[in-house]
Each structure stands twice: as structure tokens, then as C-alpha cells.
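Participant: coordinates for the following, if possible.
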Amino acid sequence: MVRCVCIAALAVLLVGCNPERVTVSDEQQEVLALFGCPDAHGTYESATIEQVIADPARFHAKPIKVSGFYHVSFENSAIYPAPSAVMDFKRGLWLLGRSGDDLIGRRVTVRGVYDPGQNDGRHRWPIGGHLGQWPGAICVHSMEAAD
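Facilitator: From the prediction side, this is the model:
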């Protein structure tokens, strides 16, 4: 009996720890191709926006999952760690390939591939956002309201 309970508990833990596999709809892949976004395979690594900004080489061209506050305004489509950080471009990440008007101003979870770009204002648009003001971009695979 104890053995059955242990096996069942282990199975539940393993299922709960199952990493999220990269999935991108065909429609979204077409949009991301327009921006020259890299293909991604494997699993999403969960990170905070601050971790991604602090260590861009670790996350470069890798699938990530981050949560934050989604903001859209003129030449600004980004995710920020807190509502108070909105418009502090250096604290946010530009979002490519997705608009979710119903999610503006809400806490969201974004899955996609991170590209730190070249933050000098002269690199290929739109990685790094308008005039390269953001510390990179996420090529968005999916975005939904966070719990």
C-alpha cells in the first residue's frame, strides 16, 4: 500500500514538473518570420524580466517565459516588471508579433524567444524597439492574462 502511494505521489510530481514545450501556431510563425525572428525548439525557461535584462547572453535566442505588465502606446509595445516601470524603457522588453488589446494594462505571461539586439539606436528594427530604447525584444509565441 505504501509503495502504491509513493509511486502515485512520484507520478504527480513528475507531471507537475513537466517543462513546457515550445509551440507556435502557423499563423504566429508567419508573423514572426516577417521580423526575422529565430525558430525555437525545446522548452521554455521561466525567468523574470529583470533576470533577462541582467544576463542577456544566457537567454539570447532561447525560448523564455516571463510575466509582467503589458503596455501599448505610440511606438511602445512592451512588457514591464511593474505598473510603476511602464515607460522606463530600460526596465522593459519590447514585444514583437503580437497585439492583445484586451490585455493592455494587465499582468500577462509571455512565451517567446529573446533577442537582445544591439541597443545603439542604429541596429535592425525592431529588435530593441523604437530607436533601440529597450534592452531587447521577445518574439512572442503566445501571451495570455497571468493568474
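Participant: when you work out contacts or count neighbours from here on, use the C-alpha atoms and nothing else.
Facilitator: Fine.
Participant: by contact count, what packs against the helix or strand H71 falls within?
Facilitator: Using DSSP states H and E, H71 sits in strand 63-73. Under the contact criterion of 3 or more Cα pairs under 8 Å, 6 or more residues apart in numbering; DSSP states H and E, strand 63-73 touches strand 45-46, helix 49-54, strand 76-80, strand 107-115.
Participant: how about these in TSV, adding distance to F89 and mean neighbour count?
Facilitator: Listed next are the helices and strands packed on strand 63-73 as TSV, based on distance: least, Cα to Cα, whole Å; neighbours: other Cα atoms under 10 Å:
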stretch	distance to F89	mean neighbour count
strand 45-46	21	17
helix 49-54	11	16
strand 76-80	8	25
strand 107-115	16	24
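Participant: the structure of the following sequence is requested for comparison with the preceding one:
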Amino acid sequence: MAMKARAAKFNHTNNSRIIKSLLLLLAMSTGACSSRDNNISNSIMILNSLSCPPPTFDPPRVEIDDVLKQPAKYDETYITVSGKYNFGFEISAIYPATIATPKPEDGLWLHGVSPSPKSSTASHDVIVTGKYRTLLQGHLAKWPGGICVSSVKENRR
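Facilitator: From the prediction side, this is the model:
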């Protein structure tokens, strides 16, 4: 009888801990998502909970080609790049605007963004700010590096 009582108490204690842990995780993830300005009306992408915090300074504006040529120079630094955002099944990347048929090796993976419901085509001219990382190589590690995105703006030339 004492073992049954102990087992019941153990299960109740474990269940209570699991429920508290799940509630804490839910609260943390909800807070992370809601702290971002996800105004869809003037954005083609939505930052998700995997995005990076914004820098406390104005990062240098660099060309995607420069990052691809010198990845070690930019690794773990905040940068701003412009180009064509391309998304689709297992694709979320930015490429130089001059690339007609994008291949992973020509661009940078974008981590922390989700296309918004406003997106109707698979390519947009954008300006992206975030932390470049050589280890962010996207789906199946096909991209040479990626950006943990802090902000995305439509590039209106």
C-alpha cells in the first residue's frame, strides 16, 4: 500500500513538473514572437522567433558577392545586404539582383524569416540586416553561409 501511495505521489509530482515546464516554454515562445513588430501591411516577410536581435549600431552595407568571396571576414558580424529574396519549398535565401536563375552557392540563407500572407510571388527586392554566420547553411547545408535576420525592408528604388 505504501508503494502505491509513493508511486501515485511520484507520478503527480512528475506530471506537475512537466506541466509547469511546458507552460514556461509556451510563455517564453509566445513572448519571443509577440515582442517583434510583425506588421504585415508594410512587410513582405514576418520575423519569427528564430530571428536575431537588432544590432545597436548601423551595420556596414556590403555586397552579397563580397560576403561569398570573403566569408571569414564577415563571420559573426552584423551586415546589411540587398538583393532578391527567393522563397519556396525548403528555400529562404537572398541572391544578388543580377542572378537570373538562383542556385544555393550564389546566395545566402536567411534564418528567422517567414514569407507573409502578402507574398504572392517567389521573388522580392529586399534589404536585409542581420548577423552573418558561415555555419548557417540552410536546408541540407547547400548555402555557403547565412544571415540570422534582424530586419527586412522592401527595396523601393
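Participant: still on that earlier bit, for I127 of structure 1, find the nearest of the helices and strands packed on strand 63-73 of structure 1.
Facilitator: With Cα to Cα as the criterion, I127 of structure 1 lies closest to strand 107-115 of those, at 6.8 Å.
Participant: and the closest one against structure 2, how far off on average?
Facilitator: Here the mean offset of strand 107-115 of structure 1 against structure 2 after fitting is 0.3 Å, by mean Cα distance after the TM-score superposition for structure 1.
Participant: which residue numbers in structure 2 go with that strand?
Facilitator: Mapped onto structure 2 using TM-score structural alignment, strand 107-115 of structure 1 spans residues 125-133.
Participant: from the chain's centroid, how far away is the matching stretch?
Facilitator: 10 Å (Cα atoms, centre = their mean, to the nearest Å).
Participant: stretch 2-17 of structure 1 too?
Facilitator: Relative to its chain's centre, stretch 2-17 of structure 1 lies at 31 Å (Cα atoms, centre = their mean).
Participant: how about stretch 97-106 of structure 1?
Facilitator: Centroid separation between stretch 97-106 of structure 1 and its chain, computed with Cα atoms, centre = their mean, is 13 Å.
Participant: that stretch: end-to-end distance?
Facilitator: Using Cα to Cα, to the nearest Å, the end-to-end distance of stretch 97-106 of structure 1 comes out at 18 Å.
Participant: that stretch: which residues count as buried?
Facilitator: Neighbour counts over stretch 97-106 of structure 1 (16 or more other Cα atoms under 10 Å) mark G97, R98, L103, I104, R106 as buried.
Participant: any idea how far the most centrally placed residue in structure 2 lies from S151 of structure 2?
Facilitator: Centroid-nearest residue in structure 2: G112, 1.1 Å away (criterion: Cα atoms, centre = their mean). According to Cα to Cα, G112 of structure 2 and S151 of structure 2 sit 10 Å apart.
Participant: any common contacting residues for those two?
Facilitator: The contact sets of G112 of structure 2 and S151 overlap at L47 (Cα atoms under 8 Å, 6 or more residues apart in numbering).
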